[in-house]
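**Student:** With the input below, show me the fold.
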Amino acid sequence: MSQEIQEIDVLIVGGGVGGITLAQWLTGLGRSWRIVEQEGELGGALKHSEYPLKWIPALPQISGAQYLAQMKAAIDQQYCYLAQQVQSISLADGFECGLSSGQQIRAKKLVFACGASPYSPFKAAERIIVGPGLARFNAIEPASRVAVLGGGDNALEHALFLHQRHCRVDLYARDQLRASSAFLQQLQATRIQVFTQCPQIELLQQGEKVLLNQQQYDYACVYYGYAPSNILTKFPLLSLPDSGLREGVHLIGDMTNAPFPSVLLTQGQAAQLAKQLDFELG
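**Tutor:** All right, here's what the predicted structure looks like:
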C-alpha cells in the first residue's frame, strides 16, 4: 500500500540557521513547509558554537548555541524531520521527494540550505584538529607546541586563544594573512611565529606527536575555510545545462558561496527568499 503524499508549499533541505530562519518567515507568511535534516538535531555548525556572536545587534554576548536555542523555540518542530535525507526527487506538479524514512512529500518550491563543512586536505585525528570549536581544545595542555594552519579569521582567532592558554603557537598560511585588522593587531602583540607562503605542507600524526614538514608539534589545527555541500550532484535533474538551477529550486546560506559569509547574511537571504516565494506562490 503506497504511503500518502504530503502536499506543502516549500520543502527545506537543511536544518541549520538558514533553514530555521526560512521556516519561521514562511510560518509568518502563512505558508506550509517541512525541514529535512540529516543530523539528529537542528542547528548545523551553530549548535556546537561556544563563541559569542559579537555581530548580532543588541545581543553581543549571546553564544551561537544560545542564539540557536531561541531560534528553534520560534518554529513548530513537528514539521522538522530529523536524522533523515532526501533520497529521490522527481518532477510531478512541483517536486516529489522521497525521504529515507519512506515518507513522500510534494512541494511547490525546493530550498537547499545544507551549509558547508570545514575543508582540510588532512584527515582529522586525535592530534590533528579540523575546524572551529573551543571544546576541541580541552585536551591541549598549556605549554604544548601547536601548529595552526590557515591565514583567515578562524585561524588567527584560534591561534590567539591557544596563545592565551600559554601554548607555543606557530601559524602557517598558504599565502598571505587575510584576517581582519583587529586580529592582525592582536597577533603583533604576541610571540606567535608566522610563516606565510606555505602552499606545500606535509602533515602526519606519528604516535603522540605531529610532524609538519619534519617539524615536531604536540598538535596541529587546520582552518582552511569551508567547502559548500555537494548535495545537488545527487539530483542532476535540478540543474540546467547553463549551470543554473531549475525554476523553483533555490539555495541559501553557505551553499551560495558568498565571499563574506555570516549568520546575519544567511538569515537575510532566508528572509528575502521567504518573501519572494510568498509572492511567487500567489
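**Student:** From here on, just use CA atoms for contacts and neighbour counts.
**Tutor:** Fine.
**Student:** my hunch is that L204 is in a strand, does that hold up?
**Tutor:** Yes: using DSSP: H, G, I helix; E, B strand; the rest coil, the assignment for L204 is a strand.
**Student:** who are the neighbours in contact with the residue nearest to it when sequence neighbours are not counted?
**Tutor:** Among residues not flanking L204 along the chain, L211 sits closest, at 5.2 Å (CA to CA, 6 or more residues apart in numbering). Listed by CA atoms under 8 Å, 6 or more residues apart in numbering, the contact partners of L211 are E202, L203, L204, Q205, Y217.
**Student:** Pull out the buried residues from stretch 157-173.
**Tutor:** Across stretch 157-173, burial judged by 16 or more other CA atoms under 10 Å covers 157-160, 162-163, 167-173.
**Student:** SS state for I89?
**Tutor:** What three-state DSSP gives for I89 is strand.
**Student:** how much space between it and Y81?
**Tutor:** 17 Å (CA to CA, to the nearest Å).
**Student:** same check, this time on I35
**Tutor:** 6 Å.
**Student:** Comparing those two, which residue is more hemmed in?
**Tutor:** I35 (27 against 22; other CA atoms under 10 Å).
**Student:** Look through the chain and tell me its longest helix.
**Tutor:** Assignment by DSSP state H gives helix 263-281 as the longest helix of the chain.
**Student:** name the helices or strands packed onto that one?
**Tutor:** helix 17-28 (3 or more CA pairs under 8 Å, 6 or more residues apart in numbering; DSSP states H and E).
**Student:** Following up with a second sequence; could you model it the same way so I can compare the two?
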Amino acid sequence: MLFSIGEFSKITGLSIKTLRFYHEQAVLIPSHIDEKTGYRYYAESKIERAHIITSLRRLNFTLSDISDILSNFDDEADLLDYLEQQKQRISEKLKEYRVISDSLNQIILREKEARKVMKQATFEVEEKTVDSVLIAGIRMQGKYSDCGKGFGQLGRQLGSHICGKPFLLHYDTEYKELDADFEACMPIRKEISEEGISVRELEGGRCVALIHKGPYEELGRSYARILSYIKQKGLEIKMPTREVYIKGPGMIFKGNPRNYLTEIQMLIRE
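**Tutor:** Predicted structure coming up:
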C-alpha cells in the first residue's frame, strides 16, 4: 500500500515541505516517485521510520546523526539497543555534569565570600622595619602544600626552642605549581644543631607588609595589592619574600580558613 505525500503528511504529522527536505537530505526517501508527475508516494513501512526521525529530532539529534543511525541499524532491535546505550551514556554525563555543577557552586560561593571579606577587611599595605631573627629552616622543592611536612619536622626536632610564628621563605619570583623553591622556618631562642635543619640569622630591614585574612588559596588577592603598592612606589623587592602564619590550622583542629591570618612581607632594597 502506498500513500501520497499529502496522506503521509497527515499520518506522520510532518509537513509536505519537511518531507521534501528529508528526501533531499536522503533521510526519508519515498518508496516510489511517479516519473510523469514527480509525485512522491510512501509505503506503510516508512511510517515507523518517520516517527523515529521525529523523535530523534526532538532530542536535538542532527539529520546527519539520524542518517548514520538509520543506515547502521536496519533492524528495530539493534536500533533499540543503540538507543539504550545512548541513554546510558547520557545518564553518565548527567552525573558528571552534576559534580561539575556542585563544584562550580562551591567556587562561586567561595569567590563571593572572598570578595566580601576583601571589601570588609581593614588591613592596609604598610611599610615597616623587621628585626633580624635567629631561625631554623628546611629548604624544600615541590608543591607549596608540602610545607606542612617541613613545619612538622621542625616542630618535632625543635620543640621548646621555638619562640615565634612559623613562616615560609619564597625564593621564586613567580608561582610554580610543582617545583616551587621555598623554606619552612621557625624563629628559635638559641643556636642548636639538628640534622637536616639550617640554623642561621635571618637579616631584617625595611619591608612592605600586608596581613591577609582568609584561606591560603586566596592569597593571590593580597599579593596583587602589595605588588601594586610596590610598583606605584617604584620599590625593588629583595628576595626571598616571606609569609608569616599569624593564625592558621592547629595541630589537631583545622579551624575556619576564613579566619586565617597571614602576613606577607617583602623586604625592600635601599
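**Student:** Let me see the TM-score of these two.
**Tutor:** The TM-score (TM-score structural alignment, normalised by the length of the second structure) is 0.19; 88 aligned residues with a CA RMSD of 6.2 Å.
**Student:** Check the buried residues of stretch 157-173 of the first structure and tell me the two furthest apart.
**Tutor:** C167 and A173 (18.7 Å; CA to CA).
**Student:** quick one on the thing from earlier: so the residue nearest to L204 of the first structure, which of the three states?
**Tutor:** strand.
**Student:** just to revisit the earlier point, pick the one among the buried residues of stretch 157-173 of the first structure closest to A274 of the first structure.
**Tutor:** E157 (33.8 Å).
**Student:** hang on, the closest one packs against A182?
**Tutor:** No: taking contacts as CA atoms under 8 Å, E157 of the first structure lies outside contact range of A182: 10.1 Å.
**Student:** Let me know how buried F151 of the second structure is, in neighbour terms.
**Tutor:** 19.
**Student:** Is the residue lying closest to it once chain neighbours are set aside in a helix, a strand, or coil?
**Tutor:** Using CA to CA, 6+ apart and skipping the chain neighbours, the partner closest in space to F151 of the second structure is A184 (5.9 Å). Secondary structure, three-state DSSP: A184 of the second structure is strand.
**Student:** Next, count neighbours for A184 of the second structure.
**Tutor:** 27.
**Student:** Distance of it relative to R225 of the second structure?
**Tutor:** If you go by CA to CA, the gap between A184 of the second structure and R225 of the second structure works out to 24 Å.
**Student:** what's near enough to touch K93 of the second structure?
**Tutor:** Counting by CA under 8 Å, 6+ apart, K93 of the second structure has no contacts.
**Student:** Now with 10 Å, please.
**Tutor:** K87, V99 (CA atoms under 10 Å, 6 or more residues apart in numbering).
**Student:** That one looks like it's in a helix, true?
**Tutor:** Yes: checked against three-state DSSP, K93 of the second structure lies within a helix.
**Student:** Do a quick rundown of the strands in the stretch 151-270 of the second structure.
**Tutor:** 167-170, 180-187, 198-202, 205-213, 237-247, 261-268 (DSSP state E, counting those that start in this stretch).
**Student:** For the stretch 1-150 of the second structure, which segments count as helices?
**Tutor:** Taking DSSP state H, counting those that start in this stretch as the criterion, the stretch 1-150 of the second structure carries its helices at 5-12, 16-24, 46-58, 63-72, 76-120, 147-158.
**Student:** Export these to a markdown table and append columns for distance to I246 of the second structure.
**Tutor:** Below are these laid out as a markdown table (distance: least, CA to CA, whole Å):
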| stretch | distance to I246 of the second structure |
| --- | --- |
| helix 5-12 | 74 |
| helix 16-24 | 71 |
| helix 46-58 | 60 |
| helix 63-72 | 60 |
| helix 76-120 | 18 |
| helix 147-158 | 14 |
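**Student:** M118 of the second structure: how many residues sit nearby?
**Tutor:** 16.
**Student:** Okay, buried residues for stretch 52-59 of the second structure please.
**Tutor:** Here stretch 52-59 of the second structure shows I53, T54 as buried, counting by 16+ other CA under 10 Å.
**Student:** now do stretch 275-282 of the first structure
**Tutor:** Neighbour-count burial for stretch 275-282 of the first structure flags L277, D278 (criterion: 16+ other CA under 10 Å).
**Student:** Find the nearest non-adjacent residue to Y81 of the first structure, please.
**Tutor:** Closest residue to Y81 of the first structure apart from its sequence neighbours, by CA to CA, 6+ apart: V36 at 4.9 Å.
**Student:** Correction: the previous question concerned S4 of the second structure.
**Tutor:** Y41 (4.6 Å).
**Student:** One more: G6 of the second structure?
**Tutor:** That would be I16: by CA to CA, 6+ apart, it lies 6.7 Å from G6 of the second structure.
**Student:** you'd agree the one you found is up against Y41?
**Tutor:** No: using CA atoms under 10 Å, I16 of the second structure makes no contact with Y41, being 11.7 Å away.
**Student:** related to what we said a few turns ago, closest to A114 of the second structure out of the strands of the stretch 151-270 of the second structure?
**Tutor:** strand 205-213 (9.4 Å).
**Student:** For the closest one, name the packing helices and strands.
**Tutor:** If you count contacts as 3 or more CA pairs under 10 Å, 6 or more residues apart in numbering; DSSP states H and E, strand 205-213 of the second structure packs onto helix 76-120, strand 126-130, helix 219-233, strand 237-247, strand 261-268.
**Student:** Of all those, which one is nearest H170 of the second structure?
**Tutor:** strand 237-247 (5.2 Å).
**Student:** Now the closest one: buried residues?
**Tutor:** I237, P240, T241, R242, E243, V244, Y245, I246, K247.
**Student:** ditto for stretch 67-74 of the second structure
**Tutor:** With the criterion 16+ other CA under 10 Å, stretch 67-74 of the second structure contains buried residues S67, L70.
**Student:** And for the closest residue in space to V130 of the first structure that isn't next to it in sequence, the neighbour number?
**Tutor:** The shortest distance from V130 of the first structure to any non-neighbouring residue, by CA to CA, 6+ apart, is to V222 (4.9 Å). The tally of other residues near V222 of the first structure (other CA under 10 Å) stands at 25.
**Student:** Would you agree Q153 of the second structure is in contact with I138?
**Tutor:** Yes: the criterion here is CA under 10 Å, and Q153 of the second structure meets it with I138 at 8.6 Å.
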